[in-house]
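Trainee: kindly return the folded structure for what I paste below:
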Amino acid sequence: MNYVAIPGSDRTLLPNSRPAGPVDLSQVAAITVRVRSGGDIAALEQEVYDQSKQKLEDRTYLTVEQLTQQYGARAEDLDLVEQYAQKHNLVITKRCPAERSIILQGKLRDLLNAFPASVRMYHHSTGTYRGRQGEIGVPQDLKDVVTGIFGFDTRPMHRRLYRRQRAMTTHDGSGPTQGVVATEYAKRYSFPTDFNGVSLDGTGQTIAIIELGGGFRQTDLKTYFRDVRISLPTVISVAVGADNHLIGDSADGEVMLDIEVAGAVVPKANIVVYFAPNTSKGFQDAIRAAVYDAQRKPSVISISWGTSEDFVDKRALRAFHHVFLDAARMGITICVASGDHGTANAPLEEWDRQFHVDHPSSDPYVLSCGGTQIGEHEHGDVVWNEVFDGDCWTSGGGISGSYPVPPYQSNANLPVSICTSRAGRGVPDIAMNATNYRVRVDSTETISGGTSAVAPLMAALVARLNQAKGNRVGFLNPFLYAHTRSGVVRDVTSGNNGYSGHYQGYQAAPGWNACTGLGTPDGSKILSNL
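Mentor: Next up is the predicted model:
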């Protein structure tokens, strides 16, 4: 049979990987096969931008069913993949026209016979993983149908954008004396508290949280919300190829931070946590599970995981991009942390001496959330930049090398990349405080932070806005950039996101900057201008 390579599917190994032998070809694995849309993606993009210009009350978003009918996978395309898979002894475990994908399971031997790829085992400091090099092949008659294949590679792809700062201290047994509950930051950024006499507590809203591992303890949540005197939110977990199990401080701290930040600000919202393995396939599967969830119908999604954009192959970038585009057309706001290590986008010991922006924060259909820290004045935020334990923790930001300047940033006076001197999508879009969050994890009160805290905080603001307006605000980026003169954001003009003596950063300045985007949001002014 003649095979052709999927363009843009080329992958390289993690740096410093060492061969660990051949894969076990008898091992059962699963891959996700993405197929083309049955509609015109360019037309879908135009619909999204046209809709963003409409008054909120005039917007009609697509349902999952409508999106499937207009832009989902063609039945005949899925049939072709299914028939081909069955000839190779593969089992179809999920067929999803809305997601334009089909999940196949079988022995690695059969999967690789169906879709040739170079796959071996490798040792790395992060653990042993199954790694893929080069491109993936598809049969000639599927080359125009299949747009990407994910799952052969099991490397841990994404970093938790989370910093556990320290344990909280107590004074004379009277309770914690450090750390701030997210509601205090909601006040700082003027989140609206009521609208037409109705308390804005998230009633009727569903926030999706994406997690790649970790877990949460209901007992910790009960204790936390009891101690801060906020009603316990409804939190449920959805396993997307992985169970809700506890695997260590950083993962659990990340999960608890996300839940406790969002839950404190909108305690009446439903919080749905989607857990998946930390792989490219797992991340995509988790986001798709949330976006196309016709049962729970989240109106806003918080993502606090990412990796350097340059480490994601072009086919994966495209797959993520199309999911975020679909979300925008359905009125789902995607809030993504921009990263915690400035322009390096990695801890100093792992930095490759190149400048990177974080993905998926760099995708133009997500709201990229950077970090500030509180200055001396009432609204005097400065760029978050702290040196701790020999490393720099600072707001991720820069200029994308994969996405051009989106229309909504065309008048934002973006700089060129300090790495390539080229123009591109600017990261982040907005920023809020990234330090000193009070969190409970593993029965211990701690101080946490990072842009990981900003994404769920922004998601909570979106939930309040949705509740107030009785409609989804959806793809918020064009609105924010178009209304800067209306006071919907406050400039952050002090600080930078570099590490002195180690790597260069961008400098804060009036208007948009690559540390804090447009600045910090004023939630009440956003509401009054919507």
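
Trainee: drop to CA atoms for contacts and neighbour counts, all remaining ones
Mentor: Will do.

Trainee: any idea where the helices of the stretch 301-450 of the chain begin and end?
Mentor: Per DSSP state H, counting those that start in this stretch, the stretch 301-450 of the chain carries helices over the ranges 314-329.

Trainee: then the chain?
Mentor: Using DSSP state H, the helices found in the chain span residues 41-52, 64-71, 75-87, 108-114, 182-188, 218-227, 249-265, 280-291, 314-329, 451-469, 477-482, 523-529.

Trainee: ok, Leu90 to Arg74 distance?
Mentor: Leu90 sits 21 Å away from Arg74, going by Cα to Cα, to the nearest Å.

Trainee: which of the helices of the chain sits most buried?
Mentor: By mean neighbour count, with neighbours taken as mean count of other Cα atoms under 10 Å, helix 451-469 ranks first of these at a mean of 29.

Trainee: how about the closest residue to Asp144 other than its chain neighbours, what does it touch?
Mentor: Leaving aside its chain neighbours, Asp144 sits nearest to Arg36 (7.8 Å; criterion: Cα to Cα, 6 or more residues apart in numbering). Residues in contact with Arg36 (Cα atoms under 8 Å, 6 or more residues apart in numbering) are 73, 100, 144-147.

Trainee: ok, those vs Ala328, which is closest?
Mentor: Arg100 (16.5 Å; Cα to Cα).

Trainee: leaving out chain neighbours, which residue sits closest to that closest one?
Mentor: Closest residue in space to Arg100, ignoring its immediate chain neighbours: Ala73 at 4.6 Å, by Cα to Cα, 6+ apart.

Trainee: for comparison, sequence B:
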Amino acid sequence: MATRKSTPRAISQPRIVLPGSEKAPLTNQPAEVPLSPGKKITVSIIVKCRQQLKVANFLGAKRLTRAKFRQQYGADSGTVKLIRSFAKEYGLTISPDTPAPECRTVKLTGTVANFERAFGVTLTHRSFQGNTYRVREGSITLPAELAGHVEAVLGLDNRPQAEPHFRIAGERGNAAARAAQGTGFATPHALPAASASTSYTPPQIAQLYQFPANATAKGQTIGIIELGGGYRTTDLASYFKSLGQTTPKVTAVSVDGGKNSPSNANSADGEVMLDIEVAAAVAPGANIAVYFAPNTDQGFVDAVTTAVHDSANNPSVISISWGSAEANWTQQAMTALDSACQAAAALGITITVAAGDNGSTDGGTGNNVDFPASSPHVLGCGGTKLEGNGSTISSEVVWNELSSNEGATGGGVSNVFALPTWQTGANVPKPTTSAGGRGVPDVAGNADPSTGYNVLVDGQSLVIGGTSAVAPLWAGLIAVANAQNGKSAGFLQPQIYKANSQSAFRDVTSGNNGAFSAGPGWDACTGLGSPIANRLIAAVAPSKASKPGRQTKTSGKSARPA
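Mentor: Purely as a prediction, here's the structure:
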């Protein structure tokens, strides 16, 4: 009996545009380089949740187990079946590293030519900024039967998506971040010695912010997202020995082929070592899981999704020190990453994110905020300039060294995400688009490189600042809180914006980040302020009585034009 051939379905259907997939043409039109149609690549298809996830249902002590999340909010089996059929028709195969259904990610592998046909795109190689990238422009199209099932298609384009938000003391401009993207130094150069007008070890910062004496985060795991660079175990051993602390257990997790790849202090190694050393030093006893992924929108989203659903390392808090202005993202990529952050909230995982190091412009034209710090489902972390000794703070103002080209804290109002209910009483300035409104940041901490952190990177002692230091600082604090409270803080923004939590913050009222000035209460430079850790730990303790609601209005004008 002859084998029955399946009738093509997807190929014969009308095509629809995948909403939010539009990519603008490159402005400088760099030279094209031939792209082999037979070259194989892997692309991530992010499918929508089985049912809509409402984060407001998982505040306080409410949590979803991983099993319940998979059952209720994982990928729909019918959708996956449609994608399998679609892939087969276009000569694509399901990649063997496709994750479990709760990640809602289907990875397809195939040739460039077949992906071009499958998604209605043209892929070219463009050489610019000293590197060659695979580029697509315009929109992605899908067969009509996939309409409403697909959230994003990521990986067709592999240009760098984000930059790390760290600044080395004495380095003018953002040279370290450019180098971390492969667009900076061609060869290693001499970095400044470990010097600044003031510098601190992470434990000294913890003491100034009143972390409990002999605080421990034993039993907790801090997840860290990295899009490049690496760490050396010998450096970690030397560094923590110098602090008189036990070297933490650090596990490298590979995502999309990303690896722990240390090179030199001119690279993203500065970001990786800063994140590990700050987080682990302020949260002794915590394990560290570092998720290495390529610096693409696909790598970024897959890394966060992997960390959120990692049942082996089981992080209770995730730190992200990479990002880019909202305008640099496609809407589909932002939606997919924000969905992963919503999943974290439902599972009781807190995500802390650096707010950026380029002031209110975020390195662009006009006022911009950095994503993913602008997601309403993460804790956006802004920066201050901190001076003090022992447990006494003598001065804390907004970090702004723009006049010397040494950065300033990011902050402002999202043009993409609406004002959350818990920020309605915070006097957030009006957005410039009707869709926006979410105020950034939520909280702050020491970030100025001139009052930076003493760290060890590839055998070299450096002083590093930037909001990249604030995200792991807050992640470490949350890990300590989780250990002391006996339950993870989870999605804590609605809790910390309540009036009875205001005493857990040191209100920073002096300085500006360009367009916005600090003032009493929340502001678009330092959010609610820097932590008074012993009070913050009590404020974020999950309570069964926690309910979503509006923040009580604070006195004073929180943010105003500078």
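
Trainee: could I get the TM-score for this pair?
Mentor: Here the superposed chains carry a TM-score of 0.90, computed using TM-score structural alignment, normalised by the length of structure 1; 497 aligned residues with a Cα RMSD of 2.0 Å.

Trainee: what range does stretch 332-339 of structure 2 cover in structure 1?
Mentor: Stretch 332-339 of structure 2 corresponds to residues 315-322 in structure 1, going by TM-score structural alignment.

Trainee: out of the contacts of Arg36 of structure 1, list just those in strands.
Mentor: 146-147 (DSSP state E).

Trainee: in ChimeraX, select just the buried ones from the contacts of Arg36 of structure 1.
Mentor: Buried subset of the contacts of Arg36 of structure 1, written as a ChimeraX selection, criterion 16 or more other Cα atoms under 10 Å:
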select :73,100,145,146,147
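
Trainee: before we move on, the earlier item: let's have the helices of structure 1 in a markdown table, adding distance to Ala508 of structure 1.
Mentor: Shown next, in a markdown table, are those (distance: least, Cα to Cα, whole Å):
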| stretch | distance to Ala508 of structure 1 |
| --- | --- |
| helix 41-52 | 28 |
| helix 64-71 | 40 |
| helix 75-87 | 49 |
| helix 108-114 | 49 |
| helix 182-188 | 20 |
| helix 218-227 | 36 |
| helix 249-265 | 26 |
| helix 280-291 | 32 |
| helix 314-329 | 28 |
| helix 451-469 | 17 |
| helix 477-482 | 17 |
| helix 523-529 | 22 |
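
Trainee: and Ala162 of structure 2, what pairs with it in structure 1?
Mentor: By TM-score structural alignment, Ala162 of structure 2 lines up with His158.

Trainee: equivalent analysis for Ala217 of structure 2, please.
Mentor: By TM-score structural alignment, Ala217 of structure 2 lines up with Gly202.

Trainee: what's the neighbour count on that match?
Mentor: Neighbours of Gly202 of structure 1 under the rule other Cα atoms under 10 Å: 26.

Trainee: is it correct that it is in contact with Ala269?
Mentor: Yes. Between Gly202 of structure 1 and Ala269 a contact is recorded at 4.3 Å, counting by Cα atoms under 8 Å.

Trainee: got a list of what the match of Ala162 of structure 2 touches?
Mentor: 278-279, 305-307.

Trainee: what do we get in structure 2 for the residue nearest to Arg100 of structure 1?
Mentor: In structure 2, Ala73 of structure 1 lands on Ala75 (TM-score structural alignment).

Trainee: spatially central residue for structure 2, please.
Mentor: What sits nearest the mean C-alpha location of structure 2, by Cα atoms, centre = their mean, is Ile320, with 3.7 Å.

Trainee: top strand in structure 2 by residue count?
Mentor: What stands out as the longest strand in structure 2, according to DSSP E, is strand 379-389.

Trainee: pull out the buried positions in it.
Mentor: Neighbour-count burial for strand 379-389 of structure 2, counted by 16+ other Cα under 10 Å, picks out 379-388.

Trainee: with stretch 486-496 of structure 1 instead?
Mentor: Neighbour count says stretch 486-496 of structure 1 has 487-496 buried, by 16+ other Cα under 10 Å.

Trainee: dump the contacts of Arg36 of structure 1 to TSV, plus distance to Lys469 of structure 1.
Mentor: As requested, those are exported to TSV (distance: Cα to Cα, whole Å):
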residue	distance to Lys469 of structure 1
Ala73	33
Arg100	32
Asp144	43
Val145	41
Val146	40
Thr147	38
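
Trainee: for the contacts of Arg36 of structure 1, which one is nearest Met256 of structure 1?
Mentor: Met256 of structure 1 lies nearest to Arg100 out of the contacts of Arg36 of structure 1, by Cα to Cα, at 32.2 Å.
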